[in-house]
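>>> Need a 3D model of the following:
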Amino acid sequence: MSSSEEDVPLVRANGRANPTPPLVKSNGKSPINGDLDPGVSVRFGAVQDDDVKMGDAHGDAHSVSKRKSRASIDQKKSYAEQESSDEDDQPLSKRRRTSVKHEDPETDDDVPLALNGRKLPKASETAIGEESDSDVPIERKLSAQKKKIEAKAKADAPAARKAAASKKEAKSATTKKQTNGVKKEQVGDKSALKKAKAVPDTLKKGTSKVKAESADVDEKDEDEEEYRWWDDPTKGDGTKKWMTLEHNGVVFPPPYEPLPKNVKLKYDGVPVTLHPEAEEVAGFFGSMLNSTHNVENPVFQKNFFADFKDILKKTGGAKDAQGNKIEIKEFAKCDFKPIFEFYDAQREEKRNLPAAEKKAIKAKKDEDEAPYQFCMWDGRKQKVGNFRVEPPSLFRGRGEHPKTGHVKTRVQPEQITINIGKEATVPPPPPGHNWKEVKHDQEGTWLAMWQENINGNYKYVMLAANSDVKGQSDFKKFEKARELKKYIDKIRKDYQKNLKNDLMVERQKATAVYLIDQFALRAGNEKGEDEAETVGCCSLKYENISLKPPSTVVFDFLGKDSIRFYDEVQVDPQVFKNLKIFKKAPKKNGDEVFDRLTTSALNKHLQNYMPGLTAKVFRTYNASFTMSNLLQEMKATGTIPEKVKAYNDANRRVAILCNHKRTVTAGHANAMEKMSERIKGLRYQKWRLKMQMLDLEPNLKKKKGAAFFERDEDLDMEWIKEHQTFLIEEQTQKIKKKFEKDNEKRVADGEKEMKVSELNERLEVVKEMEKKFTKENKSGKVEAEGRGPTVEKLEANITKLDHRIDTMSVQAQDKEDNKEVALGTSKINYIDPRLTVVFSKKFNVPIEKFFSKALREKFEWAIKSVDEDWEF
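Just a heads-up that it's a prediction; the model follows:
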């Protein structure tokens, strides 16, 4: 069967259909692991040696086709705006590639570059472990819940379709307009356009009005009516995103300042002089010697040194003090320590600047950048997100990126394209330079763009996350996921049916949709020859899938951001059979499993069910629908921290069921140890208070019992002495910092600084503390402290400490439970923020407990548009 014969039935060489192997018992369960449901992760570790090795089960090599990774085709550039990325909130998330394989890249998932040609890490290095208190993984415990949620989705879909149809009929039957605080001027209103065309004072450089407004970016005109765009039915109907657009361009990084003459790179012990361009690159590496994760990475070193040698060759190389040429051949002979020491001293000096001076520097920076912080979009003032051009540096990348260490070159104005209204004044480029191009692309929401040199991606200056345009993009994303509710039952019914389709292309399509829906796999883009091997569902290679009969599949590949995706899952027996067929000989390592399918073809298939439906919508739908069901069943009670933990528990279930996993961070153990020490410290304080009660009333030991006054077993004398040393040092640092701040304030107010004798006098408190601890350790008694101490006051303080210990213990447990799941990813990108608002209002938990200030601005539309009865 040739790769082009997509309509040829899936048959044997002898013309008979392949029989289905007896993988399923009559009761619907597999012979092995019969207690597990398909669609559930069963990860227990790496694949064992006895795993299935795929061979040609039926026929010779000529009976089954194979196809290598498809060749890349050139992508025609388009400046039309795409939807905001599901993966992050960065304004530059709209990326483009110089080489892609799909014929329809606009609909593909965005999977960044990855490890190129390097071996994957061992499974044990990234495997998500089981619960500490059980031998049964949480995924298996949640299998019944997942099945229940899917059944509810199937039951809800017909009602959702019916409700949508009724709403459509009602809408067509009435022409009544809603106001809801929406401004009366519409996009086509001439008066509004005329008003927008006038260049506002806020965009004129150097005006006092700009300075005043930039001082508080949240400040709004009192006379300006709040624009509730989420209630505006006319918004977003057309393809044009704006009618008028004015802005002041971008802010470039400062030029390079050469190192002092006494600070030089040493090669084989000899200080060398470099051209400023080469010296700047050497400084990139030298300044980050404290980042051992990067500078000790062999790939980082190799890529940096290759670029460094190229720049040396271009700029005339290195010379010694006498002007003799020094050829730099070996990285190991390069000594960057003098450069690091110089930049580290600069950083330390900056850290130690007086608070007043730091404030003045920031104020000057804000004043200089004020004209760039806002634009006028259809006559409305909007905040710009990333108006600063990225400075040159060494590329780091996420995960195990193969290009880490390469030099990110300085972006020149000649590389930048400006997007602005036809009637607006084009911002001038820096003196002596020109813009690459000036466009008037009304379909794009970008203000400026350029192509970076590392991956060839396009970087965009976009509006801030809290702007109307970005908010509308998020709103549309979650509304599209809500719309999928109406069709999910039909989609699942169809792909279950087509898992046995006679046509290979249809069977591959159904299997891919199953994996994307059940295991939250990204669809995946194909890569050009110069790109790294990150993959998604449609671009899975032979070696990325291992099969363990009767129905277990092990995925092991580098996914988005070069992050390893490793999971062992239980699948539908027919899906297992299909994958076995898709991997059939003569396929081998490097060949694609889904050789009849592209991401764009899959997305076009999905759009037959629902306009605008793509593979990535399933992740948002499954996360939001799951969270919605969990919230309906939730009974959050207790304190605020306990309610927050209940929310996080639900979020964690979503992350696990939707496969939003992560590896445990390097600093997790250290962070948990610090929290544990803080809790032990509180318990030590509690014990001291009890001993002070005994000091006031010794007979309390009989009244309350000796057990009440016993010290916890883990608070032994060795730990107590260490903790006391810590408390003494902590108090010393507090006094010194307070002394420095008081002196800074006096200088700012024109008063004389306090003398060192004042500091020594303040430190007497520490000496008294040290004496007190020594006496307590010898006598085993603690004298009552404070003004007018009483047993009642001490008991009240113990109650407060108990509350703090309980709160911190809940937080510690929450942190430990969340170490292997990406709650932030779920909460920000996949769970509809309106569901978090519903929880906040329903259980009286401040929204600040879930969303930072930046997220509250980003999700203002969600916070203001729903009440506690809203449903996804």
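>>> C-alpha from now on. contacts and neighbour counts both.
Will do.
>>> which residues sit in contact with the closest residue to residue 487 other than its chain neighbours?
Closest residue to residue 487 apart from its sequence neighbours, by CA to CA, 6 or more residues apart in numbering: residue 157 at 6.4 Å. In this structure, residue 157 makes contact with 485, 486, 487, 488, 489, judged by CA atoms under 8 Å, 6 or more residues apart in numbering.
>>> what about 10 Å?
163, 483, 484, 485, 486, 487, 488, 489, 490 (CA atoms under 10 Å, 6 or more residues apart in numbering).
>>> Show me these that map onto helices.
Here DSSP state H is the test, and the contacts of residue 157 give 163, 483, 488, 489, 490 as lying in helices.
>>> right, and the second one touches residue 620 too?
No. The pair residue 483 and residue 620 fails to qualify as a contact (CA atoms under 10 Å) at a distance of 11.2 Å.
>>> Please enumerate the shared neighbours of the two.
Counting by CA under 10 Å, 6+ apart, the residues touching both residue 483 and residue 620 are residue 477.
>>> If you count surrounding residues, which of the two has more?
residue 620 (25 against 21; other CA atoms under 10 Å).
>>> Which parts of the stretch 201-350 of the chain are helices?
Applying DSSP state H, counting those that start in this stretch to the stretch 201-350 of the chain gives helices spanning 208-215, 276-286, 292-295, 298-315, 337-351.
>>> Show me what the first one packs onto, helices and strands only.
Contacts defined by 3 or more CA pairs under 10 Å, 6 or more residues apart in numbering; DSSP states H and E place helix 208-215 against helix 355-369, strand 374-377.
>>> picking that back up, before we move on, what SS does the residue nearest to residue 487 have?
Reduced to three states with DSSP: H, G, I helix; E, B strand; the rest coil, the structure at residue 157 is helix.
>>> Quickly note the distance from it to residue 629.
Using CA to CA, to the nearest Å, we find residue 157 at a distance of 14 Å from residue 629.
>>> Can you select the buried ones from the contacts of residue 157 in PyMOL?
Per 16 or more other CA atoms under 10 Å, the buried members of these correspond to this PyMOL selection:
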select buried, resi 483+484+485+486+487+488+489
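>>> Between the contacts of residue 157, which sits nearest residue 403?
residue 484 (38.2 Å; CA to CA).
>>> Please, where are all the strands along the stretch 451-600 of the chain?
For the stretch 451-600 of the chain, the strands defined by DSSP state E, counting those that start in this stretch occupy 458-461, 545-548, 552-558, 564-570.
>>> Just send these back as JSON lines, with distance to residue 586 and mean neighbour count too.
Compiled in JSON lines, the strands of the stretch 451-600 of the chain are given as follows (distance: least, CA to CA, whole Å; neighbours: other CA atoms under 10 Å):
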{"stretch": "strand 458-461", "distance to residue 586": "39", "mean neighbour count": "22"}
{"stretch": "strand 545-548", "distance to residue 586": "16", "mean neighbour count": "19"}
{"stretch": "strand 552-558", "distance to residue 586": "20", "mean neighbour count": "23"}
{"stretch": "strand 564-570", "distance to residue 586": "25", "mean neighbour count": "23"}
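>>> Now the second one, please; I'll put the structures next to each other:
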Amino acid sequence: MPSDISDDDVPLARASHVSAPTISPSTDREMDKSASKARPGPPGASIRHGPVDDRMDIDSTPNGNAKRKSRSSINQAVKYKEESDSDDGAPLAKRQKSKHKKAESDSDDEPIARKNGPKLPPSIKETATLESSDDNQPLGTKIAQRKADIEKAAAKEAKALRADAKAKAKAKSTSKKDVKEESDDEPLAKPKKRQSNGVSSTKKVNGVKKEAESDSDAPIAKKAKKAAPASKKGKAAPATKTARSVKSESKENSEGEDDEEEGYRWWDAPKKEDDSIKWTTLEHNGVLFPPPYEPLPKNVKLYYDGQPVNLHVEAEEVATFFGSMLHSTQNVENPVFQKNFFNDFKDILRKTGGAKDMNGNPVDIKDFKKLDFTKIFEHYKAISDAKKARPAAEKKAEKAEKEKMEAPYMYCKWDGRKEKVGNFRVEPPGLFRGRGEHPKTGTVKKRVMPEQVTINIGKEAKVPDPPPGHKWKAVQHDNKATWLAMWQENVNGNYKYVMLAANSSIKGQSDFKKFEKARELKKHIDRIRADYTRELKSEVMADRQRATAMYLIDKFALRAGNEKDTENEAETVGCCSLKYEHVTLKEPNTVIFDFLGKDSIRFYNEFVVDRQVFKNLKMFKKPPKEDGDDIFDRLTTSQLNKHLSSYMPGLTAKVFRTYNASWTMSQLLQKLKVEDRTMAEKIKLYNDCNREVAILCNHKRTVGASHEAQMEKLTDRIKGLKYQKWRTKMMMLDLDPKLKKKKGAEFFELDPDLDEAWIEQHQKFLVEEQKSKIQKKFEKDNEKLQAEGEKPMPEKELKERLKAATELEAKFKKENKTKKVEAEGKGVTVEKLTTAIEKLDERIRTLELQCADREGNKEVALGTSKINYIDPRLTVVFSNKFKVPIEKFFSKTLRDKFKWAIESVGDDETWEF
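From the prediction side, this is the model:
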């Protein structure tokens, strides 16, 4: 397709070094002159992927390419219970001089590079993620071949779908003609039935024609009507739950709580005439504001230059924001975080009269390093520890009180239905953390007041009352908006919205439309790929740039990228907004990307691309271009999306990520053979497919900071079961010493993974674990007695119960000395012990599968693929077909989010993406 932009359309801000509008044959040939004689690698493979840390040692090479030193694995002794990191009492300025502590955290607000330290994601050569093979074929070649096979299958499917649609249209036309001839006497005004089997209808929304969403194969509503028969009372539940049984169970559990929303099957409901109208009636109770600030006790002060200072209550609150998070060293020791906080802190000091010493004399706070927040941190840590140490009954009462306070805000009435509200709590004030290398990290997030909040509600509904002494900024009745309340935060000037929960019908419909849009792309993917492959050699520069961008977005899941306000946020980029310095070329066909991507997370990856794409990128970087110049200087995201919409209404660059993930998963699941597999093996097979999707679609990540510790714990659990298995075998010998001769001495030998030092450590753990269980049981029994108005048991009862742990300790010491284990339990026999060993073997096998699964997942973002890009109906079909409970793949939160997928597919085992 010809380009729709001219030389005059190039934005002025980017016109310093702009590529020529056309490409001459001589320029094309020139790009081949410097090519090395090395054989190009197979295109379509990712060599490395993920953010990197600036602090690592690198050997710089021209144009930003860097060879990073290989990562050495660190084996650490892992204990059963994690030890909490204790902060010393030194002032912050002194603590900064010491080594940074690596805080393990799963917070989304932390940059991955900071979480994981200077670790690089592994090379593709080190990543055995596809099924192992005895051949010598490189993994990169295997991945490239797998991608090529999947793309061939996609092209075949697209042609078949178009041929089928054409045949149906022809048959439909013939049928209508026949009907017309046979029914000339029928009334002309007879209404026509609405078409829903993939034939799209157009309707006007806000003056713009919009294509109605459609199913490419058959209406989901028709498929969903095939429901499972109602279970009879008294019938035992099956041992294995399918997706349908889990759905039914969740219905029963929630009956009476939110029965109205449970009963609304929007996927079966007819489509609205005007899709822009989101609701007719809307009622809700507004938002829940955080509690007011509680001033510090008089003995807890901020220290400056070794002396305590008094602050105005507003300044003191800001000081507590920083002081309460000293444990989060990745934030408080970040120079940008410190700078932004200190600037805001000085501003609030100026507005509130400044700081004063104990005698009332002014204190000029101008050096951040002289601030000591230790006392504040210790105060909040003591409060936190005290809360954790409270009796269970007190915690339960507090939880009940909290739920009672939140109850009015948790649900709204949306067109008469009860729908759950998502984020009804207004964010409390604090320090903005941001994600990645955000330039405003550490800035003070001010307290949101009711006067900043706009309420969106039905005209006939009662407007919720604002807190006493306050009023709302505004009240509106916009039935084309899906938010309930809105305000503007002070850090980036962004608007925050209170929306419905992820499991609501509105959110579900949004997900449904996203995946249906990806399904619709199946019909057009072959034409799109053929066109951009041809245009990679176009003489028109704009067309060639667009084709190259489409190649990168389709093959390597690069985000399209949008223009950013660099004053307010980091200069994050995507494919269309890549700069000269973000791309390094390595002959013969390797492209290295290094830039700040979404959420300011650094993206570093090496791709093996088609030779023509490599040539094009070299052309787009041709002098006089230099750092700061755009690679795709004749392309914008809006122009790219406009071009894509010519193939299919509503098609944008981001649809490719969803399509590629779902189509790939669909192909992999269809080829699975799970006959005679255990439950654990079936789950691992599914995760293996998910992992391949993540790799083939480049949803990879760096190894988590806590991965090694988690693997050690899992390994310890396996070793614990092996120790238990060995003790059981020794009990068999205690009952029948002749078994040693019958089964052979090797059968009774200690597992090679176990040694005496580990066994002694494990025995101590078992003793401490039993003591802990006895202690908790004693406390729980006493709480129950107190609740019933009875006298609690005395401490001597606890001491009596703890004797069991003392006896276990003595037993272990005797076993270590005599190397014999006495048989335990009532009526114990060799046969019973043999059965116990078989069960232990099964548990060990399951944990070993989990261990292998986690090890394979350490570099792959399975959650990203499964939650955002893989159609959840594929997981439901797998669950139905192979009788695996859906909760093995979807948590309760995800089952609520994807309720529409679970119920619309029902018990169907044949649904296809």
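>>> Superposed, how do the two chains score by TM?
After superposition, the two chains reach a TM-score (TM-score structural alignment, normalised by the length of the first structure) of 0.83; 772 aligned residues with a CA RMSD of 3.1 Å.
>>> those helices in the stretch 551-700 of the second structure, which residues are they?
Using DSSP H, counting those that start in this stretch, helices in the stretch 551-700 of the second structure cover 611-620, 637-645, 655-670, 679-696.
>>> quick one: which of those helices is nearest residue 286 of the second structure?
Of all the helices of the stretch 551-700 of the second structure, helix 655-670 comes closest under CA to CA, at 34.6 Å.
>>> quick one: the closest one to the first structure mean distance?
In the superposition against the first structure, helix 655-670 of the second structure averages 0.4 Å from its aligned positions (mean CA distance after the TM-score superposition for the first structure).
>>> That helix corresponds to what range in the first structure?
Counting by TM-score structural alignment, helix 655-670 of the second structure falls onto residues 617-632 of the first structure.
>>> Mind listing what's buried along the matching stretch?
617-631.
>>> From these, pick the one nearest residue 667 of the first structure.
residue 623 (27.6 Å).
>>> among the strands of the stretch 451-600 of the first structure, which is nearest residue 857 of the first structure?
Comparing the strands of the stretch 451-600 of the first structure under CA to CA, the one sitting nearest is strand 458-461, at 18.8 Å.
>>> can you pull out the strands in the stretch 1-150 of the first structure?
Going by DSSP E, counting those that start in this stretch, the stretch 1-150 of the first structure shows strands at 40-41.
>>> That one: helices as residue ranges?
Under DSSP H, counting those that start in this stretch, the stretch 1-150 of the first structure gives helices at 123-126, 138-141, 143-173.
>>> JSON lines for those, including distance to residue 191 of the first structure?
Conversion of the helices of the stretch 1-150 of the first structure to JSON lines gives the following (distance: least, CA to CA, whole Å):
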{"stretch": "helix 123-126", "distance to residue 191 of the first structure": "60"}
{"stretch": "helix 138-141", "distance to residue 191 of the first structure": "59"}
{"stretch": "helix 143-173", "distance to residue 191 of the first structure": "29"}
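>>> Identify whichever of those lies nearest to residue 132 of the first structure.
Of the helices of the stretch 1-150 of the first structure, the one closest to residue 132 of the first structure (CA to CA) turns out to be helix 138-141, at 10.3 Å.
>>> The closest one vs the second structure, mean deviation?
Superposed on the second structure, helix 138-141 of the first structure shows a mean distance of 3.7 Å to its aligned residues (mean CA distance after the TM-score superposition for the first structure).
>>> Give me whichever of the helices of the stretch 201-350 of the first structure is most buried.
The highest average neighbour count among the helices of the stretch 201-350 of the first structure, using mean count of other CA atoms under 10 Å, belongs to helix 276-286 at a mean of 20.
>>> counterpart of it in the second structure, which residues?
If you align by TM-score structural alignment, helix 276-286 of the first structure falls on residues 313-323 of the second structure.
>>> so what corresponds to residue 357 of the second structure in the first structure?
Per TM-score structural alignment, residue 357 of the second structure is aligned with residue 320.
>>> Please work out how many residues are found near its match.
Neighbour count of residue 320 of the first structure, defined by other CA under 10 Å: 15.
>>> I'd say it and residue 271 touch.
Yes. Applying CA under 10 Å, one finds residue 320 of the first structure in contact with residue 271, separated by 6.4 Å.
>>> Need the overlap of contacts for the two.
residue 326.
>>> Next up, the contacts around the residue of the first structure positioned farthest from its centre.
When distances to the mean C-alpha position of the first structure are computed (CA atoms, centre = their mean), the maximum falls on residue 699, with 58.3 Å. Counting by CA under 10 Å, 6+ apart, residue 699 of the first structure makes contact with 693, 705.
>>> That one maps to what in the second structure?
Under the alignment (TM-score structural alignment), residue 699 of the first structure pairs with residue 738 of the second structure.
>>> what's the matching residue for residue 489 of the second structure over in the first structure?
Checking TM-score structural alignment: residue 489 of the second structure goes with residue 452.
>>> Can you name the residues in contact with stretch 744-756 of the first structure?
354, 355, 356, 357, 738, 739, 740, 741, 742, 743, 762.
>>> equivalent range in the second structure for stretch 554-572 of the first structure?
With TM-score structural alignment as the criterion, stretch 554-572 of the first structure aligns to 592-610.
>>> meant to ask about stretch 745-764 of the first structure, not that
By TM-score structural alignment, stretch 745-764 of the first structure lines up with residues 784-803 in the second structure.
>>> for that stretch, the distance to its chain's centre please.
Centroid separation for stretch 784-803 of the second structure versus its chain: 45 Å, with CA atoms, centre = their mean, to the nearest Å.
>>> Good, we can wrap up now.
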